[in-house]
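In: Any chance you can model this:
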Amino acid sequence: MAQGSAPTKVSTRKSGAKKSGQKYQNKEAYRHNRNSRRTKEILAMPVDGLCRRCTDMVLWRKQFRKYKPLTAPKKWKVKKAYHILCDDCAHARQVCAKCTQKDEIVEVENPHDTSKQAEAERRELEAKLAGMRERQRRTYLRKLERGEIQVQDIPDISKDDGDEDSFSDFSDSELENEDNDE
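Out: Here you go, the predicted structure:
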């Protein structure tokens, strides 16, 4: 062996032995506590002014709960986490606010920004539940909680009808079929 040369690595694996697969196969997607206040705040934050690559990185961080929002603004007027430039400067230069590359800026519609949508859905739910008896209301709320039905699936039942049989265990299509038979 020559002086000053590094020794070569020797394999400890026997010949023909295969490497085993990874221990955890990632069969299930990561699910964090979606009902926490902090998670809702993080998911509601918009992802804008970034190129496709940076947008994907930030969305990944949000999905796997790695996103850490800023507690105080950085230098100048940078108020968003992982951004280097403020929105005004990045828009003026037409660059990505994170990597400062002149790539196409992607505008992502935030699927978790449901303030208007959630408000409209809440009002619709309240309006539909207001016309129900207590037993009916609780039944539909349990089904909503379990995810068996959506708000749109709840029938409109108003108190003004005065019809005792306004709520039944039949679906709307079954009731229509009965009406057609008569």
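
In: C-alpha from now on. contacts and neighbour counts both.
Out: Fine.

In: can you tell me which residues contact residue 32?
Out: 64, 65 (CA atoms under 8 Å, 6 or more residues apart in numbering).

In: Can you give me the neighbour number for the residue lying closest to residue 149 once chain neighbours are set aside?
Out: Nearest residue to residue 149, sequence neighbours excluded (CA to CA, 6 or more residues apart in numbering): residue 143, at 6.0 Å. When counting by other CA atoms under 10 Å, one arrives at 12 neighbours for residue 143.

In: correct me, but residue 143 touches residue 153?
Out: No - applying CA atoms under 8 Å, one finds residue 143 not in contact with residue 153, separated by 10.6 Å.

In: Going by length in residues, pull out the top helix of the chain.
Out: helix 115-130 (DSSP state H).

In: next structured bit after it?
Out: For helix 115-130, the following helix or strand on the C-terminal side (DSSP states H and E) is helix 134-146.

In: gap between residue 144 and residue 125?
Out: 10 Å (CA to CA, to the nearest Å).

In: One more sequence to fold, the one below, so I can look at both together:
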Amino acid sequence: MSSQKGNVRKTGSQKYQNKQAFKNSLHDTTPRVKLMNNVKLGGVCKRCKDIIDWKIKYKKYKPLTVPKKCTKCLEKKIKQAYYTICIQCAKEKNVCAKCGEKTEIVEEAELMSAAEQMSNEAQFEAELKLLPERKRRTFFRLQQQGKLTKELLEEAKGLADDDEFFNDLDDFSIGDDDDCRKLDEGEDSDVSDLYEK
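Out: Model (predicted):
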């Protein structure tokens, strides 16, 4: 290729092509990467959301360590990286929280604090552990395929809250209270023999 003006166009496709896409958590499983992959974006336009998603996908996202100052209210309220306007000001003025332009907002921002999000995630993980293995795998499979919707989750939650489940538990009995007390105290000879072995 010569250095002649206007003669700098590449010919042909690139020489090497990756067979697999880049995966940001392939070799790095630190809490920072997990937090980065679970970032909830809200209150931004489509263009800004795509930019931040790209940064997350290719491990260029750098989370904030301290809250940032909002350009509208001048208070330290911004807790998300790359945002320039706090969520409250962006909602009041109906602008994108990153670029500040009046465009269509893709996702509404949640006003949940980081501590509330962590507690909700911990509660969700605990509930997942209580599920039987078969249902847990089904849940993860549907989640990967993107078939889980809010309607399906609400319907499943409604079925779990149904009284029939608790009625079935009431029918199940293990015996008299005296038998249970004896087992607790170790009075029953058959049971105490089992403990001695």
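
In: can you list residues touching both of residue 144 and residue 125 of the first structure?
Out: residue 151.

In: Can you tell me how far the most centrally placed residue in the second structure is from residue 169 of the second structure?
Out: Geometric centre of the second structure, nearest residue: residue 38, 4.5 Å, by CA atoms, centre = their mean. For residue 38 of the second structure, the distance to residue 169 of the second structure equals 37 Å [CA to CA].

In: try residue 32 of the second structure
Out: 42 Å.

In: Neighbour count for these two, which is higher?
Out: Between residue 32 of the second structure and residue 169, counted using other CA under 10 Å, residue 32 has the larger neighbour count: 12 against 9.

In: Now which residue in the first structure aligns to the more buried one?
Out: Alignment note (TM-score structural alignment): residue 32 of the second structure maps to residue 38 of the first structure.

In: gap between stretch 8-25 of the first structure and the chain center?
Out: 39 Å (CA atoms, centre = their mean, to the nearest Å).

In: no, scratch that, I was asking about stretch 130-138 of the second structure
Out: 18 Å.

In: hey, where'd the helices end up in the first structure?
Out: Counting by DSSP H, the helices of the first structure are 37-44, 52-63, 87-93, 115-130, 134-146, 172-181.

In: can you redo these as a markdown table with distance to residue 81 of the first structure?
Out: Formatted as a markdown table, those follow (distance: least, CA to CA, whole Å):
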| stretch | distance to residue 81 of the first structure |
| --- | --- |
| helix 37-44 | 11 |
| helix 52-63 | 9 |
| helix 87-93 | 12 |
| helix 115-130 | 21 |
| helix 134-146 | 34 |
| helix 172-181 | 49 |
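
In: Residue 105 of the first structure is nearest to which of the ones you listed?
Out: helix 52-63 (7.0 Å; CA to CA).

In: Give me the packing partners of the closest one, helices and strands only.
Out: Under the contact criterion of 3 or more CA pairs under 8 Å, 6 or more residues apart in numbering; DSSP states H and E, helix 52-63 of the first structure touches strand 105-106.

In: What residues in the second structure pair up with the strand it packs on?
Out: Going by TM-score structural alignment: strand 105-106 of the first structure matches residues 105-106.
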